[in-house]
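> Only the shape, not the letters, is given here:
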């Protein structure tokens, strides 16, 4: 069998191939000049002329399926060519290209299979489409129906067929033929089975070998965002953080400019409030933007007048789904604003979420529509494949508004599928995406009942395995003893071996230490000894983690994780002979509703954005974490959240956590990512190779968003912040535009360097490359510089970091700036002086001079001179330079006065040297008046004694 070879040479920006687009490292140029030919002709002419550099043959590029998306905002045309063989498409074999309004070819990157005809296995479709569905069901652990009902079929090579969903799928099951490139099996013919699994949130695209029925892989249209964040002690703050609350006042002024579309009003969290901890519920009037939603948010027919007075309209249908059946309740109980569309709902946050279900649904409706309208101005419009029932412009497909489900599955038994989660399913254009928002469970707790001096409650985190503590549990606590009979490491209280004090543990709650083995092994050993519950004590401080692990199906007791200080106090009391009794509290607070966490709502919406824009609106399978773990889907969604919720008075250096409200943290909490988003490398040290150390996909996406956040602030530094998130002209608006336009220009299955280059290409087209250096500095700072190597996007372990920028970026901004931050002055011999400067620019070097001569070794922004002598007096300057220019600071003059010894021996025993020049009566000499003044200042008591 011939192993396939992917022709994936990075022709985007000409980084390889003909060399037409890059005359030097980091220099961005177009692939072709202007042309009067149509976009398709421009692309095909270039491909045919560059087959060798693309690694393709004429047969490889014959008869592609072409999706053409014209962007009215930029004038560009994005083409997505899918490779075919005998009329059947090849999965993920997409060549994408961008042609500008002048007919220039800006980017082209190929994922076509080289020598496809040789790589394709002999077509064999002996497995029927019905059998492919049955094999898919078996693979998913579902019971296949006895009979599948064919709904429709299409004539053609792909043999597309539609079956009823039966007991397998919420919607019809579609099946069609494709070829699938594999790493070690050539390119077999497969059945693509699309199945929206009934019992779970997953919407699958499965690949079934058409010759033998083997499931070769699958892609999930649903992106899960399970949150297992550490809890913070209530009220604990980070020193120096000042919370700022969004009031929505600037929205009143902004929406007034819209002119009013339908007279609607909503009591909701206003933009840019990230959560109820970040802002107050406010009545917002007429928020629909006349360009993005010209007939308001409750219209669907394109004629003035709302079709719905409930939370349904052209962009989204928001409805409660507490029973988890993914359909609006019957009879419909959507919040109703009446003829005036007035949604004056309430939010009693000191109650369980069901008490503000209507408010949750209205807030979800509002923020979905807000996301739709803002993103309309950043390339996610009707032509770009956005989410609308009716496309008023006639561009795009339509019939695909978002189904947004509030408090999804809240009435079902708590599991990872029903709590602490949110997800977004993005099918191809023309099918409705689905957003599910869940309730989040609060921290558990350990309430101490005895002894008296320890009575109180401490926050704890519940293990993800074992009993989930639906009811409180009370018991006595005993410390475990495993005898440490294993390999000699660890301790007798870590429960890494079978316990030797089972008689003591039986019927009680076992207290044990973290470390040396898995949480599952510890709890299993305690359970085997008869424990009814487990307290795991942190051995690394008071931070809390959520214990997890695999192969824990046999564990049926609850286990809580507590901080070291609290856990140690319990242990010491027990070992000291006291009886310790506690109650495991199922929850210290009511659940929180992610429908009130706009940061999460926008994050989920962002998954729809990135999937529709990467590879084109019809190819929504390009961001597959199973085959492309380096793709940054979670990062683009986090960036969207940061953009929407950045308050005008949040400074550059403010660390930002994601998901703090739903995770029961303070506004300054760590959030749900490895570090908070911050430009300060001591707060967030992530660089490119960090992706090999963090989770896929959330940790990987975090690293990319960290870089985008640096880029955001570089652009804000250059252009300022604009609170108009729709059509503003600030650096924040520019950052989002470049990110979204980059999504359209990056290839299918992109890695970080692919995404970087696509953003640079977008800036070249939209801004003539004016911001290239700001972009390069952000990426180079995080290890994605000019010479960084992505390796394969199918791996997170083969990246090579580089921190350099193009040479011209070291000179951007011409002269570096320098401001002295200290002054010279007059000093006595023996004293010390510190001189310092603040340099502005990049890759700066410092050189201090005295009286115009370099001081050897003085190459830092700070110059410290200790034990001054007369020879240190002089004029000090600092030259600040980069490789292109230099700037000299203003002079800092240092005067050094010699000491004198007072002549009167009567004072010599108690008065030390006085610095010459301290002439108190300004008569030009040191006389007795000066001496007396100095003596009084130094030691009045001694003067009196004398």
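Good, I have the coordinates. Note that the coordinates shown come from a computational prediction; the quantities given were computed from them, not determined experimentally.

> make it CA atoms for all contacts and neighbour counts henceforth
Fine.

> report the longest strand in this protein, please.
In the chain, with assignment by DSSP state E, the single longest strand is strand 88-99.

> contacts for it?
39, 42-43, 65, 76-84, 105-113, 157-158, 177-181, 615, 621-622, 745-749 (C-alpha atoms under 8 Å, 6 or more residues apart in numbering).

> So which of those residues belong to helices?
Members of those lying in helices (criterion: DSSP state H): 39, 42, 43, 745.

> And for the residue lying closest to the first one once chain neighbours are set aside, the neighbour number?
When the adjacent residues along the chain are set aside, residue 39 lies closest to residue 99, with 5.9 Å between them (C-alpha to C-alpha, 6 or more residues apart in numbering). Residue 99 sits with 28 neighbouring residues when counted by other C-alpha atoms under 10 Å.

> gap between residue 99 and residue 391?
Distance from residue 99 to residue 391, counting by C-alpha to C-alpha, to the nearest Å: 24 Å.

> Same check on residue 117?
From residue 117 over to residue 391 (counting by C-alpha to C-alpha), the distance is 40 Å.

> quick one: which of those two has more around it?
Using other C-alpha under 10 Å as the criterion, residue 117 and residue 391 rank with residue 391 on top: 23 against 15.

> got the ones in helices among the contacts of strand 88-99 as CSV, with distance to residue 801 and neighbour count columns?
Converted to CSV, those look like this (distance: C-alpha to C-alpha, whole Å; neighbours: other C-alpha atoms under 10 Å):
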residue, distance to residue 801, neighbour count
39, 36, 25
42, 35, 20
43, 33, 24
745, 23, 32
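
> Return the two entries of these that lie farthest from one another.
42 and 745 (16.2 Å; C-alpha to C-alpha).

> ok, of the contacts of strand 88-99, which come out buried?
Listed as buried from the contacts of strand 88-99 are 39, 42-43, 65, 76-84, 105-113, 158, 177-181, 615, 621-622, 745-749; burial here means 16 or more other C-alpha atoms under 10 Å.

> Go through those and flag which are in strands.
Using DSSP E, the buried ones among the contacts of strand 88-99 in strands are 65, 77-84, 105-110, 113, 177-179.

> Neighbours of the nearest residue to residue 598 once chain neighbours are set aside, how many?
Computed as C-alpha to C-alpha, 6+ apart, the closest residue to residue 598 that is not its neighbour in sequence is residue 274, at 5.3 Å. Residue neighbour count, defined by other C-alpha under 10 Å, stands at 30 for residue 274.

> wait, doesn't residue 300 sit right on residue 307?
Yes: using C-alpha atoms under 8 Å, residue 300 is in contact with residue 307, at 6.5 Å.

> Structure two is appended below for comparative analysis:
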């Protein structure tokens, strides 16, 4: 028989029952009434409510019988997930793949990486990103239940063989989700115009997870990221590289994936989610620089400041794809603010900004040390943690189409806002060391720092 469509048990009582039995709290997601089949085959009218426990990470969808009050069905949104990937702290496949289990941060991805809170998948698709080849239906499916994605890249074969395609889609899925989770806890949230299908009622426009096309046929020896306004998906395209035989896959070089992903962050946070405020040559160049700097940030493992080279795997050259390593040593990297006088291509301009930020990072770590848990805990006090706070905080403070000067000033202001100006002289000294001092203007160097810093 079909039970009455008018509940005998109130929603409030159903929530209380679910909270008690599941040791969590109702998360305010709109409750619904649904008929479900019970184990004995009979129908039940149920209150459907979501219950979360922020301490344990548990998140359930509870079906409470609207007549008896019995908990008749349960959906567990949190699943164990394992991925054979290149950890984000590693740059190239030669450093070694590892199996990572449950790498998601529930503070940033409360439904995990394979659910949007309503729909759960067993493929490389979830609330934050979908990775595919060709068509969005061509994702990678779990290699075994539940949510195991164990595909071992074979570097002796071309990237297009099936196992290598799966390895690429899995790695890109892991990296883009990890960048989402790191940037989220540092402020790139729903209200900050981030990329998610479901924003869980926390502001911003949803339905805009990142789409990642691996081995995209539209290009070679490159990658790109398109950032439309909040509410439209960011589009990443990863291409193959043909400097070697077999060819190499940009989706397996983490610094390239993070670089592209960071374009989405900087284009959304600058200009209030419009995606239209890094359009001038100088601003676009800084966009490239921020992307290199964030890729470098993810790969630091300790307080030792080493020169950073980007793109060395895809071209099989330890010198990488930039003109110089990023370095605190001016004999290794001589780029300065005045270098902009002769540079007109955005990646070349970006190298100047990225090297400035490399020096800012080194200065902050020199003062504050290094936090081993900065990827998952933004409350730590290491210089790497301070750096990423300022990196993200400065973006919405700067004007549309910033210059090196206005971007520098945004960093100074971000420090005043968050840290009470504690790093004022550290920042000015680092910027001035590469020509971006107090009196710098019109691409003319100046090494002056504020009088209070002398």
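Yep, that arrived. On a predicted model such as this, the values are computed, not experimentally measured, just so you know.

> re earlier: okay, and the common contacts of residue 300 and residue 307 of the first structure?
Common contacts of residue 300 of the first structure and residue 307 (C-alpha under 8 Å, 6+ apart): residue 313.

> residues touching the equivalent of residue 786 of the first structure over in the second structure, list them.
Here residue 786 of the first structure is matched to residue 438 in the second structure, going by TM-score structural alignment. Listed by C-alpha under 8 Å, 6+ apart, the contact set of residue 438 of the second structure reads 428, 432, 446, 447, 448, 449, 450.

> Apply 10 Å and report the result again.
Residue 438 of the second structure sits next to 405, 409, 428-429, 431-432, 445-451 when contact means C-alpha atoms under 10 Å, 6 or more residues apart in numbering.

> Let me know whether my guess that it is in a strand holds.
No: counting by DSSP: H, G, I helix; E, B strand; the rest coil, residue 438 of the second structure is not part of a strand but coil.

> residues touching the most centrally placed residue in the second structure, list them.
Residue closest to the mean C-alpha point of the second structure, counted by C-alpha atoms, centre = their mean, is residue 179 at 2.0 Å. Contacts for residue 179 of the second structure were tallied using C-alpha under 10 Å, 6+ apart; they are 88, 257, 258, 261, 262, 265, 294, 295, 298, 375.

> Show me which of these is closest to residue 13 of the second structure.
Nearest to residue 13 of the second structure among the contacts of residue 179 of the second structure, with distances taken as C-alpha to C-alpha, is residue 375, at 40.1 Å.

> Who are the contact partners of the closest one?
Going by C-alpha under 10 Å, 6+ apart, the list of residues near residue 375 of the second structure reads 88-89, 105, 178-179, 181-183, 185-186, 297-298, 384-385, 388.

> Swap in 8 Å and give it another go.
Each residue near residue 375 of the second structure by C-alpha under 8 Å, 6+ apart is listed here: 182, 298.

> do residue 368 of the second structure as well
381, 382, 383.

> Dump those to CSV, plus distance to residue 163 of the second structure and secondary structure.
Listed next are these as CSV, based on distance: C-alpha to C-alpha, whole Å; DSSP: H, G, I helix; E, B strand; the rest coil:
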residue, distance to residue 163 of the second structure, secondary structure
381, 42, coil
382, 40, coil
383, 40, helix
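
> which of these count as buried?
Buried members of the contacts of residue 368 of the second structure, scored by 16+ other C-alpha under 10 Å, are 382, 383.

> Residue 629 of the first structure and residue 40 of the first structure, how far apart?
32 Å.

> More neighbours: which of these two?
residue 629 (24 against 18).

> Check whether the more buried one really touches residue 698, as I assumed.
No: contact criterion C-alpha under 8 Å: residue 629 of the first structure and residue 698 do not qualify, at 10.1 Å.

> So residue 300 and residue 307 of the first structure - more neighbours on which side?
Using other C-alpha under 10 Å, the more surrounded residue of residue 300 of the first structure and residue 307 is residue 300, with 22 against 16.

> Which residue, other than its chain neighbours, is closest to that one?
Closest to residue 300 of the first structure by C-alpha to C-alpha, 6+ apart is residue 314, at 4.8 Å.

> where in the first structure is the aligned partner of stretch 384-395 of the second structure, by residue range?
Counting by TM-score structural alignment, stretch 384-395 of the second structure corresponds to residues 732-743.

> Show me which positions of the matching stretch end up buried.
Neighbour-count burial for stretch 732-743 of the first structure, counted by 16+ other C-alpha under 10 Å, picks out 732, 733, 734, 735, 736, 737, 738, 739, 740, 741, 742, 743.

> thinking again about what came up before, now the residue nearest to residue 300 of the first structure: how far from residue 294 of the first structure?
10 Å.

> Between those two, which is the more surrounded one?
Between residue 314 of the first structure and residue 294, counted using other C-alpha under 10 Å, the more crowded position is residue 314 (28 against 17).

> What distance do you get for the counterpart of that one in the second structure to residue 197 of the second structure?
Aligned counterpart of residue 314 of the first structure in the second structure: residue 127 (TM-score structural alignment). Separation of residue 127 of the second structure from residue 197 of the second structure (C-alpha to C-alpha): 5 Å.

> Pull up the overlap in contacts between these two.
In contact with both residue 127 of the second structure and residue 197: 116, 209, using C-alpha under 8 Å, 6+ apart.

> Neighbours of residue 429 of the second structure, how many?
Residue 429 of the second structure is flanked by 24 other residues according to other C-alpha under 10 Å.

> Let me know the secondary structure of the aligned partner of the residue nearest to the centre of the second structure in the first structure.
Under the alignment (TM-score structural alignment), residue 179 of the second structure pairs with residue 371 in the first structure. With three-state DSSP as the basis, residue 371 of the first structure sits in helix.

> Mind checking which of the contacts of residue 438 of the second structure land in helices?
Using DSSP H, the contacts of residue 438 of the second structure in helices are 405, 409, 428, 429, 431, 432.

> give me every residue that touches whatever residue of the second structure lines up with residue 660 of the first structure.
Here residue 660 of the first structure is matched to residue 312 in the second structure, going by TM-score structural alignment. Applying C-alpha under 8 Å, 6+ apart to residue 312 of the second structure gives the contacts 92, 318, 319, 320, 321.
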